[in-house]
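1. Sequence below, structure please.
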Amino acid sequence: MNKAQLVTKIAEKTNFTKKDSEKVLKATIESIVEALTEGDKVQLSGFGTFEVKNRKARVGRNPKTNEEIQIPEFKQPAFRAGKDLKDIINK
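-> A predicted model of the protein is given here:
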């Protein structure tokens, strides 16, 4: 499912226009991104948790040349599914 299909699905379920549904989706995504940027965790009960994880610097290998390369430390967004979501998917 892509963004346009998701907007259509939201519009059908809420009786909003597609334009309003797209605004709601955009605002939701922006709010989650802002929270993660500020270092906060976003927890949606029954759905899951969005958070930022720190990845330590490490040594990797270039698969073509087998040369060692330094991979710098970086932050990575992560999503952890909640119990209710896992139960629904595994039915």
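
2. Please count neighbours and contacts with C-alpha atoms only from this point.
-> Fine.

3. gap between the residue of the chain most remote from its centre and Leu44?
-> Distance from the C-alpha centroid of the chain, by Cα atoms, centre = their mean, peaks at Thr65 (33.6 Å). Thr65 sits 45 Å away from Leu44 when distances are taken as Cα to Cα, to the nearest Å.

4. now the other sequence, so there's something to compare against:
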Amino acid sequence: MNSKEFTGELSRRLGYTNKDAAVLVASLVDIMAQELQESNVLTFQEFGTFEVKKKMERIVVNPVTRQRLLVPPKLSLTFKPCPALKGKVKNEDAQ
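-> A predicted model of the protein is given here:
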């Protein structure tokens, strides 16, 4: 499902116009991005948790040249689905 299909389905279920649903989705994404930039954890019941984690710097070795490289620290966005969502996906897969 792409963004256009998602906003279409959202507008159909909520009784909004496609334009209103697109504004709603864009606002949701903006709010989520702002909260994640502030390193806040976003938890949605029956869905899961979004969190920004900091990966520490580390040393890696190129297997061909055996050259050691320093990988700088970086921020990484993680998502952990809740057990209810995992169960729904597993039940769909079994059918």
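
5. Any idea what the TM-score is?
-> TM-score for the superposed chains, counting by TM-score structural alignment, normalised by the length of the first structure: 0.89, backed by 91 aligned residues with a Cα RMSD of 1.5 Å.

6. rewinding a little: which ones are touching the residue farthest from the centre of the first structure?
-> Counting by Cα atoms under 8 Å, 6 or more residues apart in numbering, Thr65 of the first structure touches no other residue.

7. again with Ser76 of the second structure
-> Contacts of Ser76 of the second structure by Cα under 8 Å, 6+ apart are Val52, Lys53, Lys54, Lys55.

8. how about JSON lines for those, with distance to Ala84 of the second structure added?
-> Below are those laid out as JSON lines (distance: Cα to Cα, whole Å):
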{"residue": "Val52", "distance to Ala84 of the second structure": "22"}
{"residue": "Lys53", "distance to Ala84 of the second structure": "24"}
{"residue": "Lys54", "distance to Ala84 of the second structure": "27"}
{"residue": "Lys55", "distance to Ala84 of the second structure": "28"}
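
9. Out of those, grab the one that's most surrounded.
-> Highest neighbour count within the contacts of Ser76 of the second structure: Val52, with 18 neighbours (other Cα atoms under 10 Å).

10. Appreciated, that's everything.
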